[in-house]
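>>> A predicted structure for the sequence below; I have some questions about it.
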Amino acid sequence: MRAARLRRGLAMALTACSIVVTVAAAARSTVPGTPVPPRLPAMRAETLPARYAANHRFITESEHAARALGDEGRAGVLARLARGDRHFLSFSPRGDGQVVEVLGDLAHADRIAVVVPGSDTTVDTFDELGTVYASLNGGARSLHAEMRKLQPDRKTAVVAWYGYPAPRTMSRDIVTTDRALDGGRRLAGLVGDLRRVNAAAPVAVLCHSYGSVVCATALRRMDAPAESSLSDVVLFGSPGTGVRSRAELRTRVPVWAGRGATDWIEGVPHVSLDLLGAQIGFGTDPVAAPFGARLFPAGAGSHSDYLRPGGLPLRNIALIALGRGSEVSDD
């Protein structure tokens, strides 16, 4: 059985490596007429309004540039992002883009949750990825609403963090840790920034699909002050983390894992191979006993259902983010 799984993992890796993808190259190009990114102030509680305002102007300028270039699809996306009631810590329109949105009052929140997405997240799918709640923004809004419903007397903030170049499903990157190495560095930096903005608020990091590989990488390179801000790490719909067990994450922060009963990710081979210098596959299944995570019930849903409004996994993830992990249940 083990040999068969290794063969399946190798076959998956070789197949993925044979796919020719041009999207990544396009994402690195600069479109003529793209406005110059603003110089943002360092993240502090007192600088948040200035960052929000600068990014709002940049998004609006980028929308106008997209329209001038005849890219009405991207212009429509940017017009929605440019609404006056939305707040962004960072933004880039280049290629697949970068979007980090804040829901709630980050500087004065009692609890902060960071949602880290998986594959196929781009600036164009930020608000909708098949369904609204399957997108990063839609899922983050569902989570924020659930947290406020479960504990209306507590101030909460949610960061929808598309701050790394997420892989495309049909690319070799989806089976390697390459994107997670850069993403983990950036995520560790964000947690440090959140501590400087609001040192009193515990931060829960919630990691979907390939995002769990990013989170695991961040944990292994996070400095002690940043890690001290973390309350919990939650892995859901995870293909693995790139390590064999929770112990290899070298953290004292509680690590949770859950998977819906009909999530296709269960069928991904849980192997890790070194192929031509690249790590292929992500190792131990996080919901398997040898990994050592705390398990939470994730219901009968599929890969995109974890943050669906009214769902069991959303409630349990929100409870963990609120510091009420002892209350997770299958009811």
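That came through fine. Numbering: from 1, shown residues only.

>>> From now on I want contacts and neighbour counts done on CA atoms only, so please keep to that.
Noted.

>>> residues near the residue nearest to residue 106 when sequence neighbours are not counted, how many?
Using Cα to Cα, 6 or more residues apart in numbering and skipping residues adjacent in sequence, the residue nearest residue 106 is residue 157, 5.4 Å away. A count of neighbours around residue 157, defined by other Cα atoms under 10 Å, yields 26.

>>> Show me what counts as buried in the strand or helix carrying residue 157.
In this structure, residue 157 is located in strand 156-162 according to DSSP states H and E. For strand 156-162, the neighbour count (16 or more other Cα atoms under 10 Å) marks 156-162 as buried.

>>> Second structure for comparison follows:
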Amino acid sequence: MSAAASPQVPAPAPAALAGSATPQERYAANLANLAESARMAEEAGRSGRAAKLREMASAGAEGARFLDFDGRGPGRAVEVFGDLGTADRIAVLVPGSDTTLDTYRRFRDGALSLHRRLAEEHPRSAVVAWLGYDTPGTVSTTVLTADRADLAAAELGPFLSRLQGLAGADARISLLCHSYGSVVCARTATGPRVTDIALFGSPGTGSASAAELPAGGARIWAGRGSEDWIGGVPHVRFGGVGFGTDPVDPAFGARVFAAGTAGHSDYLKPGTTSLDSLARIVMGPAEPAASPAPVAPVPASPVTGSEVSHV
């Protein structure tokens, strides 16, 4: 079921929290809200949604940690993996189409996979799974325009500002943006602590070049797996429909990273080249990377190679 078509589901209003609330206070309030949302969904005959919410609440050895949660309709959730207070590397994942509370597990699995990969080399890391907008349906006219992305960017920008206040003073933040999520990130004004923005499985951004993005000096990366069907989508823009220049095209000006044979939903799967590349983007380097890599594949490290689909 697409995000756009998801029926309304009864749930309480989001927890009312003061701007000064600590992450721990937010986690507790949102976990209570999630439990009440599951109860109301069950009473309304939405046992499938109720089961998914209970799974969300119980996942993780230390319990789920949600900075934000809204169980109404398709739903929204912002979940944290790791300790924001001690992390000096924070990745914010922004999902693409058809991501709702009913399909949340696949999004969470990717966030968990990334967090585990980061922890192998950099224990002081955290991942934020940001389902903070109503995603379009994959099979819909909405997914062909930037309307949902514009609304999402108006939410993501302020969230990043709040996140900087919750994180440690030395924390660097990376935005990892999948599919339609790359359209969202391309419209989001980021603060100075967002050092890197990675676009993967992207249909385009609506901008002709990386230099046009309101990225505040962040490095812009792009990658596509050789098995990603989106490589066959025409990168055109006409009358507000479509998203124009392909981010892995040298003309766009992004730093192209290796994504191996990833399919459209495979970028964060354990053991993949794409996961290694994204993890290394989050971890560093501290200094700006070299100029954009050429399109031709070269035997290099995950973040300096340039495996690009030519579907």
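That came through fine. Note that this is a predicted model, so its numbers are computed, not measured.

>>> how big is the offset of the strand holding residue 157 of structure 1 relative to structure 2?
Taken over the aligned residues, the distance from strand 156-162 of structure 1 to structure 2 averages 0.4 Å (mean Cα distance after the TM-score superposition for structure 1).

>>> according to the alignment, that strand goes to what range in structure 2?
Taken onto structure 2 by TM-score structural alignment, strand 156-162 of structure 1 occupies residues 125-131 there.

>>> contacts for that stretch?
Applying Cα atoms under 8 Å, 6 or more residues apart in numbering, the set of residues contacting stretch 125-131 of structure 2 from outside is 76-84, 86-95, 99-100, 107-108, 111-112, 114-115, 118-119.

>>> Just the ones in helices from the residues you listed, please.
With helices taken from DSSP state H, the overlap with the contacts of stretch 125-131 of structure 2 comprises 107-108, 111-112, 114-115, 118-119.

>>> Quick check: ChimeraX command selecting the buried ones in those.
Selecting only the buried entries of these in ChimeraX, with 16+ other Cα under 10 Å as the criterion:
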select :107,108,111,112,114,115,118
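
>>> Out of the ones in helices among the contacts of stretch 125-131 of structure 2, the closest to residue 269 of structure 2 would be?
Nearest to residue 269 of structure 2 among these: residue 114, at 8.2 Å, using Cα to Cα.

>>> From what I see, the closest one and residue 266 are in contact.
No - contact between residue 114 of structure 2 and residue 266 fails when scored by Cα atoms under 8 Å: they sit 12.0 Å apart.

>>> Look up the closest residue to the residue mapped onto residue 51 of structure 1 from structure 2, ignoring the ones flanking it.
Using TM-score structural alignment, the equivalent of residue 51 of structure 1 in structure 2 is residue 26. With Cα to Cα, 6+ apart as the criterion, residue 26 of structure 2 has its nearest non-adjacent residue at 5.5 Å, and that residue is residue 67.

>>> so who does residue 254 of structure 1 touch?
For residue 254 of structure 1, the contact set (Cα under 8 Å, 6+ apart) comprises 231-233, 293-294.

>>> Quick one: map it onto structure 2.
Alignment note (TM-score structural alignment): residue 254 of structure 1 maps to residue 219 of structure 2.

>>> ditto for residue 105 of structure 1
Under TM-score structural alignment, residue 105 of structure 1 pairs with residue 83 in structure 2.

>>> Next, find the distance separating the residue nearest to that match when sequence neighbours are not counted from residue 43 of structure 2.
The spatial neighbour of residue 83 of structure 2 that comes closest, neighbours along the chain excluded (Cα to Cα, 6+ apart), is residue 126 at 6.1 Å. According to Cα to Cα, to the nearest Å, residue 126 of structure 2 and residue 43 of structure 2 sit 36 Å apart.

>>> before we move on, what about residue 128 of structure 2?
For residue 128 of structure 2, the distance to residue 43 of structure 2 (Cα to Cα) stands at 31 Å.

>>> Equivalent analysis for residue 54 of structure 2, please.
Distance from residue 54 of structure 2 to residue 43 of structure 2, by Cα to Cα: 14 Å.

>>> Show me which of those two is the more surrounded one.
Per other Cα under 10 Å, whichever of residue 54 of structure 2 and residue 43 has more neighbours is residue 54, with 16 against 12.

>>> what does the more buried one align to in structure 1?
Taking TM-score structural alignment for the superposition, residue 54 of structure 2 sits opposite residue 79 in structure 1.

>>> Tell me the helices and strands packed up against the helix or strand hosting that match.
In this structure, residue 79 of structure 1 sits in helix 72-81 according to DSSP H and E. Contacting helix 72-81 of structure 1 under the criterion 3 or more Cα pairs under 8 Å, 6 or more residues apart in numbering; DSSP states H and E are the following elements: helix 48-68.

>>> helices or strands up against the helix it packs on?
On the basis of 3+ Cα pairs under 8 Å, 6+ apart, helix 48-68 of structure 1 makes packing contacts with helix 72-81, strand 87-92.

>>> The same query, at a cut-off of 6 Å, please.
helix 72-81 (3 or more Cα pairs under 6 Å, 6 or more residues apart in numbering; DSSP states H and E).

>>> Flag every buried residue along the helix it packs on.
Going by neighbour count (16+ other Cα under 10 Å), the buried part of helix 72-81 of structure 1 is 74-75, 77-78, 81.

>>> Please enumerate residues in contact with it?
Where contact means Cα atoms under 6 Å, 6 or more residues apart in numbering, the residues beyond helix 72-81 of structure 1 that reach it are 63, 66-67.

>>> ok, and the most crowded of the residues you listed?
If you count neighbours using other Cα under 10 Å, the busiest of the contacts of helix 72-81 of structure 1 is residue 63, which has 26 neighbours.

>>> give me the number of residues near residue 285 of structure 2?
Residues lying near residue 285 of structure 2 (other Cα under 10 Å) number 10.

>>> Ok, residue 161 of structure 2 next?
Burial of residue 161 of structure 2, expressed as a neighbour count using other Cα under 10 Å, amounts to 16.

>>> Would you mind finding the match for it in structure 1?
Under the alignment (TM-score structural alignment), residue 161 of structure 2 pairs with residue 192 in structure 1.

>>> tell me which element that match is part of?
With secondary structure defined by DSSP H and E, residue 192 of structure 1 is part of helix 178-197.

>>> Compare that helix with structure 2 and give me the mean distance after superposition.
Counting by mean Cα distance after the TM-score superposition for structure 1, helix 178-197 of structure 1 comes out at 0.8 Å.
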